[in-house]
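Engineer: here is a sequence together with a model predicted from it:
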Amino acid sequence: MTSEQSIDDIIAQGMRDQIKWLRDHMARGLPRVGWKIGITDAVAQAKWGLTGPAVGALAGNCAFESGADVPVRAGAIIRGEAEISIRMREDVPEGCTLRQARAAIVTLGPAIELIDISKPGGDLATILSHSIFHAGVVFGDEFPPDTLQKVEDYWPRAFRNGKAVRQPEPALIPEDLGALVMLVANLLPRYGEGLKAGDRIISGSFVKPMIGEPGDSMRIDFGALGKVELRVVTKAS
């Protein structure tokens, strides 16, 4: 970052690199998965000069279903986050209303995102370029959107190796999932992308990240919205 760069310039640089990374993945035949909401903590946002969350892409080569062994590179410093996966019923245009964004949600489900905090983090453009430390995502079953109304305030609970280690942090819980859809739908077209039917958005973590080391199991219980679990393993060299 130079003194001449505005926050908009920095975000644009990082997002262009991120979208190139995504397209390179898809050009190799990897599936399109969707997007992530990141940097949801107010202190972290202030550190980087942000006024709200950032957006990252999900990698098709590290997206799994519940129960998977998730490989991570040797030396990675892994953390697990408890999130909600939001699937799109239809393409969501730039400039959509909140009502349209909510109506575009076809299913919700629990998810665990793995992040690798050993990735470079010295500047915001670099953080965006590697999709905000993204190292993997595991999805649980999907449910109709109105299921969320049955999820009580004390969910989710996060477990590591069978032991409860995290409870929800009120400051991290998104007030309206439709607003997250709007954020993604309005941001992506600036960089030649868009929010498409079938895309998933993971919401940002409801809990503080939990440690994950090779051999560890992680489980997230969202009550009425179901459970999702994984095991961290070291990627074969």
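Structural biologist: Arrived safely, thanks for sending. Residues are numbered from 1 along each chain as shown.
Engineer: could you use CA atoms for every contact and neighbour count after this?
Structural biologist: Will do.
Engineer: what sits against I105?
Structural biologist: 86-89, 145, 178 (CA atoms under 8 Å, 6 or more residues apart in numbering).
Engineer: go through those residues and name the one nearest S3.
Structural biologist: S3 lies nearest to G178 out of these, by CA to CA, at 35.6 Å.
Engineer: what about versus this one:
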Amino acid sequence: MARVDQTLERVAEELWQAQVNVPFAPIAPVRDTIVSLGGDAIANAYRVQQINTRRREGAGRRVVGRKVGLTSKSVQAQLGVDQPDFGALFDDMAFVDGQEIPLHLTQQPKVEAEIALVLEHDLGWERHTLVDVLNATAYALPAIEVVGSRIANWDIRLVDTVADNASSGLFVLGSRPVKLGDFDPVNCGMLMESRGDQVSSGIGAACLGHPLNAAIWLADTMVRYGTPLRAGDVILTGALGPMVAVRPGDVMTAQIEGLGSVRAVFATEE
């Protein structure tokens, strides 16, 4: 057991250094190292994620919510999985609509448009229903997640992305709250543009058939891991369309029907 713990600590340290080093130096995939330990590789990957979550909290950062990843059936098929994964969102990952994002805070950045939920009540049941999530949600916001990978060339499988905090990077939230009953989360269309050129499109149903399915899965999963979702938490429910790579100076605008728009503005230089 000591060998397993030491190895997971070493993997977490490698990912941490890749996260904080400037200039950015990505690392090789970590999946083979974790799988070689035997046992439940996914559980061990989440242990790596938790090590670095505690490290960030120890450095003064605050968990402000969770993201759901792998909500696209095509991406699940690509990675050979049949369920999503999750990662932690921290206060220093949050950007305001239109606020410039320094490139040195990103790692191989890509963007995707999502529906964000903000909770008004805790979700602490062992098994949650749609009504539980509806009643617990204060409002929704349009969001752009700036995903990132500490793994070189995005050469990832499920174990890699779980260990790497579900390939989290940063996130940008719109500023106009909308009640869930005031738009259609399933049939809402999404259009993302880069300075007027369409780069991605999709629909709410692309996220596990319904973005609230992702929220239900997350609520149940976080209870099993002993860290239930709490009032005030932000939930990034998952991508509504394909990810798009980011270049210096990009301005990405996502418009979600009935929910409004949000912009991610990237600096022109490192």
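Structural biologist: Ah, there it is. Predicted model only: the values in this text are computed from it and were never measured.
Engineer: I'd like the contacts of I105 of structure 1 as TSV, with neighbour count and secondary structure appended.
Structural biologist: Formatted as TSV, the contacts of I105 of structure 1 follow (neighbours: other CA atoms under 10 Å; DSSP: H, G, I helix; E, B strand; the rest coil):
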residue	neighbour count	secondary structure
I86	30	strand
R87	24	strand
M88	24	strand
R89	16	coil
P145	18	helix
G178	19	helix
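Engineer: can you name the two of the residues you listed that are farthest apart?
Structural biologist: R89 and G178 (12.8 Å).
Engineer: find the nearest non-adjacent residue to the residue nearest to the spatial centre of structure 2, please.
Structural biologist: Centrality entry for structure 2: nearest residue to the mean C-alpha point is K67, 3.7 Å, by CA atoms, centre = their mean. Distances taken as CA to CA, 6 or more residues apart in numbering put L236 closest to K67 of structure 2, at 4.5 Å, once the chain neighbours are dropped.
Engineer: okay, stretch 184-192 of structure 1 sits on what stretch of structure 2?
Structural biologist: Under TM-score structural alignment, stretch 184-192 of structure 1 corresponds to residues 218-226 of structure 2.
Engineer: show me how far the matching stretch is from its chain's centre.
Structural biologist: Relative to its parent chain, stretch 218-226 of structure 2 has a centroid offset of 16 Å by CA atoms, centre = their mean, to the nearest Å.
Engineer: which of the residues in it are buried?
Structural biologist: Across stretch 218-226 of structure 2, burial judged by 16 or more other CA atoms under 10 Å covers 218-223.
Engineer: contact partners of it?
Structural biologist: With CA under 8 Å, 6+ apart, stretch 218-226 of structure 2 has contacts from 68, 86, 123-128, 228-229.
Engineer: strands of structure 1, start to end?
Structural biologist: Ranges of strands within structure 1 are 34-38, 54-58, 63-65, 68-72, 78-88, 105-116, 134-139, 157-160, 163-166, 200-202, 210-212, 217-221, 227-234, based on DSSP state E.
Engineer: comparing the ones you listed, which comes out most buried?
Structural biologist: Mean neighbour count (mean count of other CA atoms under 10 Å) peaks for strand 200-202 among the strands of structure 1, with a mean of 28.
Engineer: cool, thanks, talk later.
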